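Chemist: mind folding the following:
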Amino acid sequence: MRRPPAVAELASRVSEKARSVEVLWRAGLVPFPRLDEGIRSLVATRRYGPLAGSVRIAAHRDPDAIGIVDERGPLTFGQLDRQSDALARAWFERGVRPGSAIAVLCRDHRGLVLTMLAAGKLGAPLLLLNTGFAKPQLTDVAAREKVEVLVYDEEFTDLLAGVDGADRYLAWTESDLAERDIPVLDEIIAGTDDRPLPAPEKPGGLVLLTSGTTGTPKGAPRPKISALDSAQFLDRIPLRVGEATFMGAPLFHGTGISQFILSLALGCTVVLRRRFDPKETLRGVAEHRCTALVLVPTMLQRIIDLGPEVIGAYDTSSLRIIFVAGSALAPDTGNRATELFGDVIHNLYGSTEVAVATVATPEDWRKAPGTVGRPPVGCRVRLYDEHGRQITEPHVTGRVFVGSGLAFEGYTDGRHKDIIDGLLSTGDVGHFDADGLLFIDGRDDEMIVSGGENVYPIEVENLIVERDDVLEAAVIGVADQEFGQRLKAFVVPAPGATLDADTVREHVKANLARYKVPRDVEFLDELPRNATGKVLRNKLS
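Modeler: Here you go, the predicted structure:
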């Protein structure tokens, strides 16, 4: 007998929740048989949010365990908890209240972490500003989000010249503090009672920003994250309690902040550096015996470009996970990383708006290099055509839509992404293969129509990058009187390579359809990218 749709939906949800609990138990987040610890964790997370709540629980469990390590050294979970209590109290005494918008423009270090924790304890929404944004973008965003408190590193002072009406605090400075008229977090914390404030009525949450490659960045709020939502990551990424994570991806980015929160929730030590450096990253992994390394693809590319001899000088045998997200991971890059580090590549696909969509495990990658894998527990992914009809056949490209408990509920300016059947558009197009693995074919708005044929740049880019004499490539469409658009490739040659345009064109022609061959090829020293490694195609012409 066939069950009614409502009953089937309920059964599916119950099964999903049960599987989520199993995933959390396997990772060590469900402390059976100490269920009192589990209840305490749920209460703290509900009161303070996932980050401040996780640190409070970790400090209660083992205050002397190392929480983070930055250039200034280690901070224990107990120190993080007490110092953020002091900062929250100092801000409360200065008039900051639940709902007050706090913005932070910092590189990855303790000042950023303490600001995030203090905001959670105040119930104040925290806006994570991108360190790669230009001055006009930052000015517009601060005005739109009604920022009342601004925390920043001294190096960004000039970028914030247009921001008015916000109380300012320095998180990191290398100048003589006596010459500064802006309060410094270290001094405020040292001079304030570290007794905790009463818990806010509700967490303030985080506001992440889109990349802003086409204008003013949009705000995507994350008002709350349930404990079970963590299973979306842990289902296909084997992070475990009490290990160590090296955070290469910046914390203002969805990739970085999600893995940072999850690592702290697991009681892991998180190693931070203000600027990414491939050798320093390897050194940090070796020194702290990190089991997970969180990167965006360009960072992974810079590491493997060091070569086997340099990489082999560092003991990275502790690595079980290289977590990559934020932009497309080229098959060649993932394959080379697998050769160097073993079966550790975990390729996540998601966005600021939908959070997690799919994850490719090392097994998935071995089977189908370039795949972004399958949806984890709690996620649904479907493809739709331009008329809103679902695509179920393999190898047919369609618009990607995602359903997730972590998805946002609309931009802070009131706009929203397209929704079909309760699923949210990612703005990408992709296809499933016969085994159900997802591949992203490109951005919906990056499709090039040349002579009536549809071309997605990523296919041509990946083919060019496969060459040993190419470091990276980008393909765009430029106006053409005869074909409407023609393809133009921008290529960064490998050091010492002798490469010309005809060689690039012939390589594409030998492997792809004729209409996918770039008519124009331009060589660059590097591609223009934002702080998270996305190519700024509007800078190419």
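Chemist: from here on, contacts and neighbour counts on C-alpha atoms
Modeler: Noted.
Chemist: so what would you say the end-to-end distance of stretch 407-426 is?
Modeler: End-to-end span of stretch 407-426 (Cα to Cα, to the nearest Å): 11 Å.
Chemist: which residues are in contact with the helix or strand hosting residue 139?
Modeler: Per DSSP states H and E, residue 139 falls inside helix 135-144. With Cα atoms under 8 Å, 6 or more residues apart in numbering as the test, helix 135-144 has contacts from 103, 129, 159-163, 212, 215-218, 413.
Chemist: and whichever helix or strand comes after it with helix 135-144, angle?
Modeler: Counting by DSSP H and E, the next helix or strand C-terminal to helix 135-144 is strand 149-153. Angle of strand 149-153 versus helix 135-144, following axes from the mean of the first three to the mean of the last three Cα atoms, to 10 degrees, is 150 degrees.
Chemist: which strands and helices sit next to strand 149-153?
Modeler: strand 102-105, strand 167-172 (3 or more Cα pairs under 8 Å, 6 or more residues apart in numbering; DSSP states H and E).
Chemist: which residues touch the spatially most central residue of the chain?
Modeler: With distances taken as Cα atoms, centre = their mean, the residue of the chain nearest its centroid is residue 255 (1.5 Å). Shown in contact with residue 255 (Cα under 8 Å, 6+ apart): 249, 294, 325, 326.
Chemist: to compare with the earlier structure, here is another sequence to fold:
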Amino acid sequence: MFRALSQVPAAIRGFDVLRRAGLAPVARPDQALRSLLTLRRLGPIAGAAQVAADRDDTAVAIVDEQGSLTYHQLGLRANALARAFADRGLGPTSVIALLARDHRGAVDTMIAAGKLGARILLMNTGFAKPQLVDVARRERVEAVVYDQEFTSLVAALDNDVQRVLAWVDDGEPDVATLEELIAATDDRPMPKPPNPGGLVLLTSGTTGTPKGAPRTVRSPLAAAQFLDRIPLRTGECTVMAAPLFHGTGLSQFLLSLSLGSTVVLRRKFDPEATVSAVQDNRATALVLVPTMLRRILDLGDDVLAKYDTSSLRIIFCAGSALPPELGNRATEAFGDVVHNLYGSTEVAVATVATPADWRRAPGTVGRAPVGCRVALYDEDGGKVTAPHVVGRVFVGSMLSFEGYTDGRHKEIIDGLLSSGDVGHYDDDGLLFIDGRDDDMIVSGGENVFPGEIENLLLEHDAVAEAAVAGMADEEYGQRLAAYVVRRPDVDVDGEELKAYVKANLARFKVPRDIVFVDELPRNATGKLLRNKLG
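Modeler: Next comes the predicted model:
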């Protein structure tokens, strides 16, 4: 009883957040109730699309390389595809894998699976064959929808997995395509499924086979966790640079659908084309990961000045750490629009730094929004409340997962879920992430987190990218090695960078080795693969 009462203020605040965003019109309580029932019956993807269609089905939903689709057209295509899936023996207990880039076919598949009540499994386009096969078998995939470029990958799957092409590059495909199925099938509305369609995201798999993290949206108030600190509004336009299979892209795509906004998709990221898309669509939001933001800023002032991006109110950045120098460069180029979200596949939303937070404390991930709780704990499980004291980060939210599909789970303290990171608060209560708990390097008895050194190196005029790792050392246990990508046409040597670090940080944080590389190893979403360094 007490717990339920304690949640009332958050619920009231959450409803007010939705009202301000236009998702809960006070004058139309019937519309709000209908939206709630739709989300419960169809799940977060198909439900969001239907809510938007009920609001205004003439609004443009998707813009991709094939043109635009209204919410009405999107709904008809998903109806037909859901019926085609059902004709192939797929149903509410089926698992449908999606291995595709960002385009209408991916959206059709996600919505159709929801209308069918099937579980949609979002595969990483950067998977190798062993990862793809292991995940498909573990998750009991019955059908895979994929782009033609991934044909050789999909060939490794078991023969009884049904195959459908989402995007055809050239030639005559030897399997059915989504467009063929949609064109040949009745597009009348599907009967409501017995249960809402499920959704499974996959962890990045940087240390082995990716784990499945089911995502359940229990309440429409969950949207308030984003909208509380990110001012998205109904009927606007979002350019989606982050891939839909990743939590960053998917969460903002679903929010944009719920808001009845237009989502601009492209199959592959191109920095200048992305800025052009912001201009051409008068986009108010741009969703990306930090490496994409860096590539946009590296276009240079002359290129960026060619495009009118004054419509942009939000640059939503998540997926990996946003270095202070990168966020500052983005603020200088685009104004006070940078929103830095911290979360993970498992915990979903943890904190968001608003532009005001970033101005006050570059590098911060901000504060927990409505409906979220964040706490720091030491190794013994004691709560850390003092500023500038590093602790393990634990998060609670309505979007946190309930365990991996293989039965494993994350550590839980006081009902909060471990994010696997460590961080600290500043004097104003703003959160900073110091790094992964398992990234800590013990060198000569001193604990070192790579992020602090990497952020400093990135502030050097000659450094484009930097990563720090621990290397085995007989004397110190581990020694620090920095892997550096130089900026074009700028020369710097290792001794100069060591001296630069020594002048700004403690002596034990100076890398023993500086290794210059052409690029850093990253996965498909731009996350650094530390185990590939060296």
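Chemist: related to what we said a few turns ago, how about TSV for the helices and strands packed on strand 149-153 of structure 1, with distance to residue 409 of structure 1 added?
Modeler: Formatted as TSV, those follow (distance: least, Cα to Cα, whole Å):
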stretch	distance to residue 409 of structure 1
strand 102-105	20
strand 167-172	29
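Chemist: what's the most buried one of those strands?
Modeler: Highest mean neighbour count of those: strand 102-105, a mean of 27 (counted as mean count of other Cα atoms under 10 Å).
Chemist: about what we covered before: distance-wise, check the residue nearest to the centre of structure 1 relative to residue 532 of structure 1.
Modeler: In this view, residue 255 of structure 1 and residue 532 of structure 1 are 9 Å apart by Cα to Cα.
Chemist: same question, residue 12 of structure 1
Modeler: Noted for residue 12 of structure 1: a distance of 36 Å to residue 532 of structure 1, by Cα to Cα.
Chemist: quick one on the thing from earlier: residues that sit against both of residue 255 and residue 532 of structure 1, list them.
Modeler: Common neighbours of residue 255 of structure 1 and residue 532, using Cα under 8 Å, 6+ apart, are 249, 326.
Chemist: on that earlier part again, of residue 12 and residue 532 of structure 1, who's got more company?
Modeler: residue 532 (25 against 12; other Cα atoms under 10 Å).
Chemist: aligned partner of the more buried one in structure 2?
Modeler: In structure 2, residue 532 of structure 1 lines up with residue 525, judged by TM-score structural alignment.
Chemist: repeat that for residue 380 of structure 1.
Modeler: With TM-score structural alignment as the criterion, the equivalent of residue 380 of structure 1 in structure 2 is residue 373.
Chemist: after the longest helix anywhere in structure 2 comes which helix or strand?
Modeler: When structure 2 is parsed with DSSP state H, its longest helix is helix 29-56. Per DSSP H and E, the first helix or strand lying C-terminal to helix 29-56 of structure 2 is strand 60-64.
Chemist: which elements pack onto that following strand?
Modeler: So strand 60-64 of structure 2, by 3+ Cα pairs under 8 Å, 6+ apart, packs with strand 67-70, helix 71-87, strand 262-265.
Chemist: where in structure 1 does the first one fall?
Modeler: In the comparison with structure 1, strand 67-70 of structure 2 aligns to the range 73-76 (TM-score structural alignment).
Chemist: next: stretch 117-129 of structure 2.
Modeler: Going by TM-score structural alignment, stretch 117-129 of structure 2 sits over residues 123-135 in structure 1.
Chemist: list the buried residues for the matching stretch?
Modeler: 123, 124, 125, 126, 127, 128, 129, 130, 131, 133 (16 or more other Cα atoms under 10 Å).
Chemist: so the fourth one sits against residue 98, correct?
Modeler: No: the criterion here is Cα atoms under 8 Å, and residue 126 of structure 1 misses it with residue 98 at 10.9 Å.
Chemist: contacting residues for the residue of structure 2 positioned farthest from its centre?
Modeler: Largest separation from the mean C-alpha position in structure 2: residue 475, at 40.6 Å (Cα atoms, centre = their mean). Contact partners of residue 475 of structure 2, counting by Cα under 8 Å, 6+ apart, are residue 444.
Chemist: structure 1: which residue goes with that one?
Modeler: Counting by TM-score structural alignment, residue 475 of structure 2 corresponds to residue 482 in structure 1.
Chemist: what about the helices in the stretch 351-500 of structure 2?
Modeler: Using DSSP state H, counting those that start in this stretch, the helices of the stretch 351-500 of structure 2 run over 355-360, 450-458, 494-504.
Chemist: distance from the shortest one to structure 1 after superposition?
Modeler: So that's helix 355-360 of structure 2. In the superposition with structure 1, the average deviation recorded for helix 355-360 of structure 2 is 0.1 Å (mean Cα distance after the TM-score superposition for structure 1).
Chemist: equivalent range in structure 1 for that helix?
Modeler: Going by TM-score structural alignment: helix 355-360 of structure 2 matches residues 362-367.
Chemist: hang on, the earlier thing: and the helices of the stretch 351-500 of structure 2: which comes nearest residue 185 of structure 2?
Modeler: Relative to residue 185 of structure 2, the nearest member of the helices of the stretch 351-500 of structure 2 by Cα to Cα is helix 355-360, separated by 47.9 Å.
Chemist: list the helices and strands that closest one packs on?
Modeler: On a contact count with 3+ Cα pairs under 8 Å, 6+ apart, helix 355-360 of structure 2 meets strand 338-344.
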